[in-house]
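**Student:** Output the structure for:
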Amino acid sequence: MCEAAETRHLLDWYDHHARDLPWRVSPVARAAGVRPDPYRVWLSEIMLQQTTVAAVRAYFDRFTARWPSVTDLAHAEDADVMGEWAGLGYYARARNLLKCARVVASDLGGAFPETRDALQALPGIGPYTSAAIAAIAFDQAETVVDGNVERVMARLHDVHTPLPAAKPELTARAAHLTPKARPGDYAQAVMDLGATVCTPRSPACGICPLMSACAARAAGTAGELPRKSPKKAKPTRHGIAYVAQRPDGALLLETRPARGLLGGMLGWPGSDWCDDPTPRPPLDASWQELPEEARHTFTHFHLRLRVMVAHVDTTSTPETGDFHAPHGFHPSKLPTVMRKVFDLARGSLREMV
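**Tutor:** As a prediction, the model looks like this:
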């Protein structure tokens, strides 16, 4: 690691152009001795995994208002946390969030460890997240590399090896520029540069603090980098979702198994998601298929769900799930694909929300 000219230029730029984010301590406040709250740094980093800042802001504000400390979160009900997470996606993060909070609260006295290795031993914290928390919350000189950092390094050094094969080289380049002083500010500075100036399309090279040192700008290749290996086509899976309603408006919902996609989340009973799903209605009823499918894309596949709706008797006993009274049902607590099912079925349901 070294104090390269590029590092100094980037920190100078960050001191004037740092984004105002709810989980961040500004460089001015940090210079005045204000330290970041490790809980807020950790929470934001978990939420930001494969998710944009714009999408995360409102969730972060709700979480920290409801659970202002890691101990508060550790004592939360699983269903409440999963409900607040609904719509943010990648639901294993929410399950690991609770596991991690409970370990920190019960085993570590409510204090996050300061080193990358100790952080990475906690549930749901991998190499990137541990480095980010260690650098941002505790000013450890760790190298933090996300998609923004990879893009900046690829352009700064004109690296044409496609991702993911280029990751080791780009990480080494980033490590060379990571300073021993202010590593937390530096980590956030590179990410801010990638998010606001060195953007994927049409980078604003004319206002970049690293303009004079950028090899890709000199070569005229900045807009082409980083190169990426072709992605494999996503397969399409099919399934059936069953929406049952009683005369009192109650809807049949189930909590999905803890493991697997949407684990621990509320959803509609249904079939497996596969090439040719077997119908699995949760109870005997006159099921009516809606003319439209609920379509959703996950990381590794597309999903198309047939939606079946039925009005059932008050005495109906389902094989899976429980009926939820109208006043206790909030569509916003459903994961996105299940909310899409509800939106399609809504016109066939009795007035309830």
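
**Student:** When you work out contacts or count neighbours from here on, use the C-alpha atoms and nothing else.
**Tutor:** Fine.

**Student:** mind listing the strands for the chain?
**Tutor:** Using DSSP state E, the strands of the chain run over 236-245, 251-255, 266-267, 288-289, 294-297, 302-311, 322-324.

**Student:** Of these, flag the one that's most buried.
**Tutor:** strand 266-267 (a mean of 24; mean count of other C-alpha atoms under 10 Å).

**Student:** For it, enumerate the helices and strands it packs against.
**Tutor:** strand 251-255 (3 or more C-alpha pairs under 8 Å, 6 or more residues apart in numbering; DSSP states H and E).

**Student:** What lies in contact with the strand it packs on?
**Tutor:** Contacts of strand 251-255 from elsewhere in the structure, counted by C-alpha atoms under 8 Å, 6 or more residues apart in numbering, are 243-245, 264-269, 320-326.

**Student:** 6 Å - rerun?
**Tutor:** Outside of strand 251-255, the residues within contact range by C-alpha atoms under 6 Å, 6 or more residues apart in numbering are 244-245, 264-268, 321-324.

**Student:** Second chain to compare with the first, below:
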Amino acid sequence: MAPRSAASPAEQSPAGRLLAWYDVHRRTLPWRAAPGAPAPDPYAVWLSEVMLQQTTVAAVKPYFARFLDRWPTVTALAAADDADVMAAWAGLGYYARARNLIACARAVAGEHDGTFPDTEEGLRALPGLGAYTAAAVAAIAFGRRAVVVDANVERVVSRLFAVEQPLPAARPELRRLADSITPEARAGDFAQAMMDLGATICTPRGPACALCPLSPDCAARAACTQEDYPRKAAKRDKPVRRGTIFWLEAEGHVLLRRREPKGMLGGMRALPSGSWEASDPSLADAPLAADWRPLGGGRHVFTHFALDYAVVGTVVADRSAEGEWWPIDRLDEAGLPTLFARAAAIAISQRESA
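**Tutor:** Okay, the predicted model is just below:
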């Protein structure tokens, strides 16, 4: 039996070991091509990367499938009505992403003949594409060498090099270190391998270091301090705001209004709501003067603040109030953001128990 040949220097490198691991253990995802297969559609890569920002793979899969089924190309998405896209996005959260999605699709369709630029620089020039998304699309869809750093990659790199500086200040250093191990070849596979490693092996708690292809190189593992990284600055308490959400019912319909294009949940259909302030606005900004009765409430946590909201409701004789009157039995088709879907559920439960 012939002796086994020694691994090449490239295969012995962290990138080589990681890519060998990825070839065997990669996650099968609907937007991903198999190693060695033709590069995936840039539109699918871009769509998935936008959806995956601060959102889990499990949550994204059904949305990705529905979007591709309804708008199979970037030109189809560019031609879509804003309200339809925002409604289809409802529930994914971070709604500025949906507005940026529309703007980017129209720029690609109108300024690039429906073809995504194939360089990181060209992608960065599109609306709503930050450094991470541009690098991910350049690497995964076009095979460009790009340094792709998301939260999973930050965790892997911070442990690999035992970076003591806390996040978010450490991000430039983490990017520099990620750059130092990013190979020229198979840049897209390497980026996805780093993401998979962080998602499945180098997890925030209980990392499976015995299974990790980078274990021999990991400074944190050598010191038995894996779970201490990445270092994080102390979190500040989120401010709390208060608001009132109005359930105005007439003839089996409920009043909805389109929120202002800019600002929180911009452009989305929603139940009427006044401003969200530090003090209780009570019935200020009610859609009309009426006998409003309390229905319930809750707390909804946004990125930068928490909202304590009260839901109040009333029934009127006709649909004369300004807005969009939506059939209550089809409210699930309105594409309400999570906050307002929860408020509606509170109102409906009270309505059914009355």
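
**Student:** which one of the strands of structure 1 lies closest to residue 206 of structure 1?
**Tutor:** Each of the strands of structure 1 has some distance to residue 206 of structure 1 by C-alpha to C-alpha; the shortest is strand 294-297, at 36.9 Å.

**Student:** Identify the residue range in structure 2 corresponding to the closest one.
**Tutor:** On the basis of TM-score structural alignment, strand 294-297 of structure 1 is assigned to residues 298-301 in structure 2.

**Student:** With stretch 219-233 of structure 1 instead?
**Tutor:** The alignment of stretch 219-233 of structure 1 onto structure 2 (TM-score structural alignment) covers residues 223-237.

**Student:** what's the span of the matching stretch, first residue to last?
**Tutor:** With C-alpha to C-alpha, to the nearest Å as the measure, the first residue of stretch 223-237 of structure 2 is 32 Å from its last.

**Student:** Now render the strands of structure 1 as JSON lines, adding distance to residue 144 of structure 1.
**Tutor:** Putting the strands of structure 1 into JSON lines (distance: least, C-alpha to C-alpha, whole Å) gives the following:
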{"stretch": "strand 236-245", "distance to residue 144 of structure 1": "35"}
{"stretch": "strand 251-255", "distance to residue 144 of structure 1": "36"}
{"stretch": "strand 266-267", "distance to residue 144 of structure 1": "35"}
{"stretch": "strand 288-289", "distance to residue 144 of structure 1": "49"}
{"stretch": "strand 294-297", "distance to residue 144 of structure 1": "29"}
{"stretch": "strand 302-311", "distance to residue 144 of structure 1": "31"}
{"stretch": "strand 322-324", "distance to residue 144 of structure 1": "45"}
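
**Student:** which one in structure 2 is aligned with residue 113 of structure 1?
**Tutor:** Pairing criterion TM-score structural alignment: the partner of residue 113 of structure 1 within structure 2 is identified as residue 117.

**Student:** Same question for residue 333 of structure 1.
**Tutor:** Counting by TM-score structural alignment, residue 333 of structure 1 corresponds to residue 335 in structure 2.

**Student:** Skipping its backbone neighbours, what lies nearest its match in space?
**Tutor:** Of all residues beyond its chain neighbours, the one nearest residue 335 of structure 2 is residue 87 (4.0 Å), with distances taken as C-alpha to C-alpha, 6 or more residues apart in numbering.
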